[in-house]
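Trainee: model the following, please.
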Amino acid sequence: MKKCLSLLALAATLLGTVVQVAGDTPTIRAVADEWPPFSGAGLPGRGLSLDVITEVFARAGYTVESDVVPWARIMDGARRSEFDVVGSLFLDEELTAFLDYSDPFYATDVHLVQRTGETYTFTSVPALRPYTIAVGDGFLYEDEFDRADYLNKVFVTTTLQAMQMVAFGRADLTLDSVDVVNYAMRILDPTLASQLEIVPGALTSQNIHMAMRNDFPNRDQVLGDFNAALADMRADGTLDAILDRHVGD
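Mentor: Take a look at the predicted model:
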């Protein structure tokens, strides 16, 4: 028996394939950046995204180890196969060069944020030319806005910093998911609730996904298992229960 297993292992090595004992699955390393309520080191389940990812994979028969790390490290680690799954993602065509996206598990609207009493209304990206807009460095919001290098963008590290800049009059506007904005005003800095308000008119509605590095062993099977388990959890109400823990009223 040992000899047969050794020969199989040798053959697998020579062929450059991965052999797994029946019933044995790899531990999936999932990461996301600090972006509450979608992900955060101090959040229950490390946030909505990593909580969903862990629970869906568990139903599909996989074990997940999750962590919250800076975005730059996530991108480097995913390219070097240090991390297997990235959570809290909007769809971005550039990332599909090395990541394969799952089906979405949440949707959120992206809005501008203004000081209370201002009268902005979003109509188009070009109409934002006159304003100073605080944005997260490396953040993705909406394709046209992200490409608009003619806008006066001031780069910061977090959405909370951007919102505080607007509150203090150092920028005219900022933007993010309404879930992120509301979390910041409710939990991170409640003083902002009286100083800021969401601008009418959404820039876009974005789906939240996870994505797996495209060189992960048996990637198609694993993604298929994830999507099937996600569909089951959506149908039986388990997904809604998880989402309510993070963004419910």
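Trainee: for the rest of this, base every contact and every neighbour count on C-alpha atoms.
Mentor: Will do.
Trainee: just checking, next helix/strand downstream of the helix or strand hosting residue 163?
Mentor: Assigned by DSSP states H and E, residue 163 belongs to helix 159-167. Toward the C-terminal end, the helix or strand that comes next after helix 159-167 (DSSP H and E) is strand 173-177.
Trainee: contacting residues around the residue nearest the centre of the chain?
Mentor: Nearest to the mean C-alpha position of the chain, by Cα atoms, centre = their mean, lies residue 88 at 1.1 Å. Residues counted as contacts of residue 88 (Cα atoms under 8 Å, 6 or more residues apart in numbering) are 32, 33, 35, 38, 39, 49, 50, 208, 209, 210.
Trainee: for the comparison step, fold the sequence that follows:
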Amino acid sequence: MIKRIALFLTLTLMASLSWADKTVYLTSLDWPPYSGKSLPDQGGSIAVAKAAFEAMGYSLVVDVFPWSRAVALAKDANSKYAGYVPEYYSDGVAEEFIYSDPMGKSPVGFIEQAGKPISWSSHEDLKNFSIGVVQDYVNEAKFDGMVADGSLKVEPVISDKNNIMKVINGRLDMAVIDKNVMNYLFANDKALQGKASKANFNSKLLDDKDLYICFKRTPQGEELVKIFNEGLKKIDVNSILASHM
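Mentor: So this is what the prediction gives:
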């Protein structure tokens, strides 16, 4: 018990000190071109986050993990992380985290096989297709609700790349994906290079999502979201994102 208390106090002190010297820690995932450990400035969303904090006199350190781990660490009360980036809005996430102001857009739709365009006008139409999703990703409210109640047939995988391969190989009719992510992977992932002609981005968007930072629901998180939101007003978000797409 004494060791646990000592560990808790040490971690709490580390978090306090990191904030005191104006260093903020967040988690993220490999989701190019928005975020990733090997990308310039760690990707567009992280570049925006760093610029906003820098405009307020803070430095931002972002550590990249698999998605579920990134969220779990951001949620852990004993970790040094103040939150995670980027995220879409969902009511469920909002119960556990404080959302920042929007920090960019993410055009979310479906990848489909080339030569086999899928026509749909309502979510009900999607029931006719096998659809790939990435495990634990927020997609779009109505879509996710239909997945939760079993109305839609979906196959969860661990990455967008896996979904792209399944669609190209005819194992899925379509898969949810951000258009910029799809284009980046076709252009830069060795396993997908030369295969862009085998797939298209469906002509109808599922949603044009806002991107956010999610901060812990703590007094520190409440203060940091105010600082970040004020910093966003001082930078050109669209220009920073465009230079990283």
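Trainee: angle of the helix holding residue 163 of the first structure against strand 173-177?
Mentor: Relative orientation of helix 159-167 of the first structure versus strand 173-177 (axes from the mean of the first three to the mean of the last three Cα atoms, to 10 degrees): 150 degrees.
Trainee: now helix 159-167 of the first structure on the second structure. Mean distance?
Mentor: By mean Cα distance after the TM-score superposition for the first structure, the fitted helix 159-167 of the first structure averages 0.6 Å away from its aligned residues in the second structure.
Trainee: give the other helices and strands that that helix contacts.
Mentor: strand 106-115, strand 132-136, strand 173-177, strand 196-198 (3 or more Cα pairs under 8 Å, 6 or more residues apart in numbering; DSSP states H and E).
Trainee: still on that earlier bit, map the residue nearest to the centre of the first structure onto the second structure.
Mentor: In the second structure, residue 88 of the first structure lines up with residue 86, judged by TM-score structural alignment.
Trainee: for that match, helix, strand, or coil?
Mentor: strand (DSSP: H, G, I helix; E, B strand; the rest coil).
Trainee: ok, now how distant is it from residue 125 of the second structure?
Mentor: According to Cα to Cα, to the nearest Å, residue 86 of the second structure stands 30 Å off from residue 125 of the second structure.
Trainee: how about residue 66 of the second structure?
Mentor: Plainly put, residue 66 of the second structure is 32 Å away from residue 125 of the second structure if you go by Cα to Cα.
Trainee: and if you look at residue 84 of the second structure?
Mentor: Going from residue 84 of the second structure to residue 125 of the second structure by Cα to Cα gives 34 Å.
Trainee: out of the two, which sits in the busier spot?
Mentor: Neighbour count, other Cα atoms under 10 Å: between residue 84 of the second structure and residue 125, residue 84 has more, with 27 against 11.
Trainee: now the nearest residue to the more buried one once chain neighbours are set aside, what's its secondary structure?
Mentor: Spatial nearest neighbour of residue 84 of the second structure, chain neighbours left out: residue 27 (4.5 Å); criterion: Cα to Cα, 6 or more residues apart in numbering. Look at residue 27 of the second structure: counting by three-state DSSP, its state is strand.
Trainee: just give me the neighbour total for residue 27 of the second structure.
Mentor: Using other Cα under 10 Å: residue 27 of the second structure sits among 26 other residues.
Trainee: for the first structure, what's the longest helix?
Mentor: Looking across the first structure with DSSP state H, the single longest helix is helix 219-236.
Trainee: past that helix, which element shows up next along the chain?
Mentor: Elements were assigned by DSSP H and E; along the chain past helix 219-236 of the first structure, the next helix or strand is helix 238-247.
Trainee: between that next one and helix 219-236, how big is the angle?
Mentor: 80 degrees.
Trainee: look up how far residue 57 of the second structure lies from the equivalent of residue 73 of the first structure over in the second structure.
Mentor: Structural alignment (TM-score structural alignment) places residue 73 of the first structure against residue 69 in the second structure. Separation of residue 69 of the second structure from residue 57 of the second structure (Cα to Cα) stands at 29 Å.
Trainee: ok, longest helix in the second structure?
Mentor: helix 2-20.
Trainee: what comes up buried for that helix?
Mentor: Within helix 2-20 of the second structure, the residues that count as buried by 16 or more other Cα atoms under 10 Å are 11, 12, 15, 18, 19.
Trainee: among those residues, which two are most distant?
Mentor: Pairwise distances across those (Cα to Cα) peak at 12.5 Å, for the pair 11 and 19.
Trainee: shared neighbours of the two, anything?
Mentor: What both residue 11 of the second structure and residue 19 touch, as defined by Cα under 8 Å, 6+ apart, is an empty set.
Trainee: now residue 202 of the first structure: which helix or strand?
Mentor: Counting by DSSP H and E, residue 202 of the first structure is part of no helix or strand.
Trainee: so who does the nearest residue to it once chain neighbours are set aside touch?
Mentor: Nearest residue to residue 202 of the first structure in three dimensions, chain neighbours excluded: residue 111, at 4.8 Å (Cα to Cα, 6+ apart). Contacts for residue 111 of the first structure were tallied using Cα under 8 Å, 6+ apart; they are 175, 176, 177, 178, 198, 199, 200, 201, 202, 203, 204.
Trainee: leaving out the residues flanking it, which one is nearest to the aligned partner of residue 242 of the first structure in the second structure?
Mentor: Residue correspondence to the second structure (TM-score structural alignment): residue 242 of the first structure is matched to residue 240. Closest residue to residue 240 of the second structure apart from its sequence neighbours, by Cα to Cα, 6+ apart: residue 48 at 6.3 Å.
Trainee: quick check: the aligned residue for the one you found in the first structure?
Mentor: That one, residue 48 of the second structure, aligns with residue 52 by TM-score structural alignment.
Trainee: surely its match meets residue 244?
Mentor: No - using Cα atoms under 8 Å, residue 52 of the first structure is not in contact with residue 244; the gap is 11.2 Å.
Trainee: so these two - more neighbours on which side?
Mentor: Using other Cα under 10 Å, the more surrounded residue of residue 52 of the first structure and residue 244 is residue 52, with 25 against 11.
Trainee: tell me the spacing between that one and residue 212 of the first structure.
Mentor: Taken as Cα to Cα, the span from residue 52 of the first structure to residue 212 of the first structure is 15 Å.
Trainee: and for residue 205 of the first structure?
Mentor: 23 Å.
Trainee: of the two, which one has the most company?
Mentor: Taking other Cα under 10 Å, residue 205 of the first structure and residue 212 do not tie; residue 212 has more neighbours (25 against 15).
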